[in-house]
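# one predicted model, sequence on top.
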Amino acid sequence: MGIPHFLAIPFQVSSHINPLLQLSNVLAKHGCKVTFLYTEFNHKRAKNSAAAQDHDDEESSKMIKFVTFPDGLGPEGDRSDSMKVLQSIKRTMPSLLPKLIEDINALNFENKITCILVTFNMSWALEVGHQLGIQCAALFPFSATSVASVHFIPKLIEDGIIDSDGNPIKSQEIQLAPNMAMMDSKHFLWCNLGNDFFKHLVQETKTMELLAEWWLCNSAYDLEPGAFSISPKLLPIGPLMESDSSNNNNNKSSSFWQEDTTCLEWLDQQQPQSVLYVSFGTLAVMESNQFKELALALDLIDKPFLWVIRPDNMDNKRNHKYPDEFHGRKGKIVDWVSQKKILNHSAIACFISHCGWNSTIEGVYSGVPFLCWPFFIDQFWNESYICDIWKVGLGLNKDDNGFISKEEINKKVLQLLGDEGIRERSLKLKQVSRNNLAEEGGQSTKNLENFVNWAK
């Protein structure tokens, strides 16, 4: 009998690719084979970044192999709209995947694909797998709370909290289950993303309910006990931090931008717990005036800062310019970094974050206090956990126009850094999250081992 062979198909954004790649590394360590699918466009981007060397290393390990597929858009197609790319993939790939699987199996006669493993949004691949008699599993790269909210959609409609298009009927605070954060109904993760996205979300969940035998989640019981009580099918296997290994051969990355390595040397020269780390992830875009205000706030705070500004956040379309009076003398501004390495550095004092789930998990795992600046989707809910449930961070108050002033940013940073309670709880939560991955008795480790044993 051959070894398990997973065909890993992430939704083609970094926040899905990264955790699935980390899970693939774990599966490879357990002796499983993984074929990892990228769109041709994204594979080229990854090759062109500093991550290219990592990918070559992985392919040479023989346990993880990378394969590309077309996203259906032409060479000049606009790939900045994730939903547009997804719709194009759904039109293009279902008819091509059986042939791709056939080709992969022809090269792996002894170890044919035994399981299709997808992230959310890629359930079309589960349908193909089902037709071919291949087992299927899903990884949710966001919180269990986000999964629970989608699970509750029929009940939310029945209770008159949202209408049949997903729009909140009135603004109100709700709690999906005991031990979960209170949620503002206007912050459901589908709000402001259109009726088509809401319908897609409902259909995607139904397909996964039907066809995915395992629902894995990049979280831990201790972080969201209330959310995990909702569905026995949802199993935490996180925090997925495989690429944080001190062994360089395992230090995989799926970055689409060149990572700046000089910032680690710069951090080495700073005092312990003195540097503000500012990063808003892979998708969030800041409006020009707010961007300038943040720059002025960093001058006002007068502490060392490391500010990550993606190359695509500084292009001509978005016209971001630093204000004339911005000095930034105490700071370092970079295009992109290895975030896990930064957050684990002793010089970091706090994380000014958009509260995307991957960043939230990485910050918690590193024991770093948060200053929360959510933009959309699940980020407001993650902020609720950070500030209200775990109490390891503070939120920012906006004015009537949704603007955050430099004075507010300055005030909250000083409040955060002066709060010993937040620092202590951050370090305690760090230990709690890591205990889930302990070789003996770690709940996430047990779930992962059960999954691998099922695959074998």
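That came through, no problem.
# from here on, just use CA atoms for contacts and neighbour counts.
Noted.
# quick one: the helices in the stretch 101-250 of the chain?
124-131, 144-151, 153-158, 195-211, 225-228 (DSSP state H, counting those that start in this stretch).
# got CSV for these, with mean neighbour count and distance to L267 too?
Putting the helices of the stretch 101-250 of the chain into CSV (neighbours: other CA atoms under 10 Å; distance: least, CA to CA, whole Å) gives the following:
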stretch, mean neighbour count, distance to L267
helix 124-131, 19, 43
helix 144-151, 20, 34
helix 153-158, 16, 45
helix 195-211, 16, 41
helix 225-228, 20, 36
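# reformat those helices as JSON lines; add distance to Q22.
JSON lines is the format used below for these (distance: least, CA to CA, whole Å):
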{"stretch": "helix 124-131", "distance to Q22": "20"}
{"stretch": "helix 144-151", "distance to Q22": "18"}
{"stretch": "helix 153-158", "distance to Q22": "30"}
{"stretch": "helix 195-211", "distance to Q22": "21"}
{"stretch": "helix 225-228", "distance to Q22": "22"}
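# and the residue lying closest to A28 once chain neighbours are set aside, how far from A212?
Among residues not flanking A28 along the chain, M63 sits closest, at 5.7 Å (CA to CA, 6 or more residues apart in numbering). Per CA to CA, to the nearest Å, M63 is found 23 Å from A212.
# gap between stretch 414-423 and the chain center?
26 Å (CA atoms, centre = their mean, to the nearest Å).
# actually, stretch 391-401.
22 Å.
# tell me the buried residues in that stretch?
Residues of stretch 391-401 classed as buried by neighbour count (16 or more other CA atoms under 10 Å): K391, V392, G393, L394, G395.
# from the residues you listed, pick the one nearest L429.
The closest of the buried residues of stretch 391-401 to L429 turns out to be V392 (CA to CA; 8.4 Å).
# next, the one to line up against it:
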Amino acid sequence: MPSPPRRNGETENGGSGGKLGMGPLIRLVAVPDGMGPDDDRNNLLRLTVFMQEHMAPRVEELIRRSGEEEAAVDGDGDGWGRIRCVVADYDVGTWALDVASRTGVKSAAVWPASAAVMASQLSVPELIRDKIIDAHGSALTQEAFQLSPDMPMMQPAHLAWNCIGNDQGQELLFSCVLAGVRAVDECDYILCNSFRDAEAATFSRFPKILPIGPLLTGERPGKPVGHFWRPEDGACMSWLDVQPARSVVYVAFGSFTVFDRRQFQELALGLELTGRPFLWVVRPDIVHGDVHEYPDGFLDRVVASGNGGGRGKVVAWAPQQRVLAHPAVACFVSHCGWNSIMEGVRNGVPFVAWPYFADQFVNRAYICDIWRVGLPAVADKKSGMVTKEHLAGRVEEVMGDAGMRERIDMVVAHESVQEGGCSHGNFDMFVESIMS
């Protein structure tokens, strides 16, 4: 949020509306979200409700007050002026779009997932009309549906609001989705972390969704962002350097995925069964007690220690963009988070697709059915688990499929963000619009 510049890095910290100095071009303003220091901000539903209740009035006050700062600051005539545009994360910030509407400034919703999932939320009235879901968002059928030809098949039970929390939580989330649909109807842009060639059918049907991606934050030299657990383990890069080309299985399940004990151990044994080198990201928050423990002897048998040895490496967090760009990596066992998919596609690495919740099921459809650059991990009907034999077999199929690698090389992502590319042009147009 803009605020008047201060001299030579001076800062002014406060509660509601406190200013934080960040140089001559960016000003940060602290706006409390209403949660306490011990509250769990991974509880997305609770966080969303608190932000709307506590942050919206303060941000509205900030916007209305910003016009008063047209006057000179310290007599140098260099005021920041009125806030021109609100750019808000759609998932937790649609209340900010409402604030923009009330205050008469332009607005843009940032959608970090696939355009197809955004389209499913914009299509809620049609889904209710066609009796795919009821007025509370619950699935009325088990039949898959398409919003239009060439878009991914979707399962009603896998729609984002039906995958998080209990019945009460899902109903609350669906109400937030409805509020979001109303908010984006009035906003000027929906900025999407995707690119036109990846989702051409979706962008054709929903022209208000503007692709500006892929946004690969991991490429910022020395300034990795997007992870929450601890500093990235750069040692894994030197480990990759000594592995043969296209030999390593990279395994990462994002920030939220949690397996039960049996599935965690089956995954470990499946990686051992491949007989291939692997780099496995295991968040420290999920290895505790008897919930997530490695199979007996697993670490001693197959995991490289600080002294070397072993053909696998386990880290708490990895510089994923750099890992996927490494020539040693040949396969990505992924939870199908959209950022991970964009990074994998950008670097030409095929997938074993193992979604956990929400948009990840639609993303799997892109990987396996639309682009055909990966294979799904399928749970055994009897045990309900992805077995070690199945996982090892899928890895072998993916790594041995030359046609799959050729297809993923044809999904050209990086050209979109280069000068002259569609995403580059869209972003330039957006900036020019908000400055006019």
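In hand now; what should we look at? Quick caveat: nothing in here was measured; it's all calculated off a predicted structure.
# nearest to E440 of structure 1, out of the helices of the stretch 101-250 of structure 1?
helix 225-228 (20.4 Å).
# average offset between that closest one and structure 2?
Taken over the aligned residues, the distance from helix 225-228 of structure 1 to structure 2 averages 1.0 Å (mean CA distance after the TM-score superposition for structure 1).
# can you check which part of structure 2 that helix sits on?
On structure 2, the counterpart of helix 225-228 of structure 1 by TM-score structural alignment is residues 200-203.
# contacts for that stretch?
Under the contact criterion CA atoms under 8 Å, 6 or more residues apart in numbering, stretch 200-203 of structure 2 has outside partners A115, A116, A119, S148, P149, D150, M151, R196, I209, L210.
# closest to C387 of structure 1 out of the helices of the stretch 101-250 of structure 1?
Here helix 144-151 is closest among these (CA to CA), at 15.2 Å.
# surely L306 of structure 1 is in a strand?
Yes - counting by DSSP: H, G, I helix; E, B strand; the rest coil, L306 of structure 1 is part of a strand.
# so who does the alignment partner in structure 2 of it touch?
Using TM-score structural alignment, the equivalent of L306 of structure 1 in structure 2 is L279. L279 of structure 2 makes contact with C236, V248, V249, Y250, V251, G312, K313, V314, V315 under the criterion CA under 8 Å, 6+ apart.
# could you do I9 of structure 1 as well?
Per CA under 8 Å, 6+ apart, neighbours of I9 of structure 1: F36, L37, Y38, I116, L117, V118, T119, M122, A125.
# can you put those in a markdown table and add distance to I348 of structure 1?
Shown next, in a markdown table, are those (distance: CA to CA, whole Å):
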| residue | distance to I348 of structure 1 |
| --- | --- |
| F36 | 34 |
| L37 | 35 |
| Y38 | 33 |
| I116 | 39 |
| L117 | 35 |
| V118 | 34 |
| T119 | 31 |
| M122 | 36 |
| A125 | 41 |
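# check these against K206 of structure 1 and report the nearest one.
M122 (12.5 Å).
# would you list every one of the strands in structure 2?
18-22, 26-30, 85-89, 106-111, 189-192, 209-211, 248-252, 278-281, 312-315, 329-334, 351-353, 374-376 (DSSP state E).
# in structure 1, point out the residues matching the third one.
Taking TM-score structural alignment as the measure, structure 1 aligns residues 115-119 with strand 85-89 of structure 2.
# mean per-residue distance, the matching stretch versus structure 2.
Relative to structure 2, stretch 115-119 of structure 1 is 0.7 Å off (mean CA distance after the TM-score superposition for structure 1).
# any buried residues in that stretch, and which?
So, applying 16+ other CA under 10 Å, buried residues of stretch 115-119 of structure 1: C115, I116, L117, V118, T119.
# tell me which two of the contacts of stretch 200-203 of structure 2 sit farthest apart.
Longest span within the contacts of stretch 200-203 of structure 2, CA to CA: P149 and L210, 19.8 Å.
# quick one: which of the two has more around it?
Comparing P149 of structure 2 with L210 by other CA atoms under 10 Å, the one with more neighbours is L210, at 24 against 9.
# let me know whether that one touches S204 as I believe.
No - if you go by CA atoms under 8 Å, L210 of structure 2 and S204 don't touch, sitting 10.5 Å apart.
# which residues do these two both contact?
Contacts common to L210 of structure 2 and S204, judged by CA under 8 Å, 6+ apart, are absent.
# can you list the buried residues of stretch 115-119 of structure 1 in TSV and add distance to D163 of structure 1?
Output for the buried residues of stretch 115-119 of structure 1, formatted as TSV (distance: CA to CA, whole Å):
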residue	distance to D163 of structure 1
C115	37
I116	34
L117	33
V118	30
T119	27
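# I'd like to know which of these is nearest to S24 of structure 1.
L117 (9.7 Å).
# the residue nearest to A28 of structure 1 -> structure 2?
M63 of structure 1 maps onto L25 in structure 2, by TM-score structural alignment.
# returning to that earlier point: and for the residue nearest to A28 of structure 1, the neighbour number?
18.
# and F228 of structure 2? What does it align with in structure 1?
Under TM-score structural alignment, F228 of structure 2 pairs with F256 in structure 1.
# is it true that that match touches R45?
Yes - between F256 of structure 1 and R45 there is a contact at 5.4 Å, judged by CA under 8 Å.
# just want to know which of the two has more residues nearby.
F256 (21 against 18).
# now that one: how far from F41 of structure 1?
The value you get for F256 of structure 1 to F41 of structure 1, if CA to CA is used, is 11 Å.
# what does D103 of structure 1 give?
For D103 of structure 1, the distance to F41 of structure 1 - CA to CA - is 21 Å.
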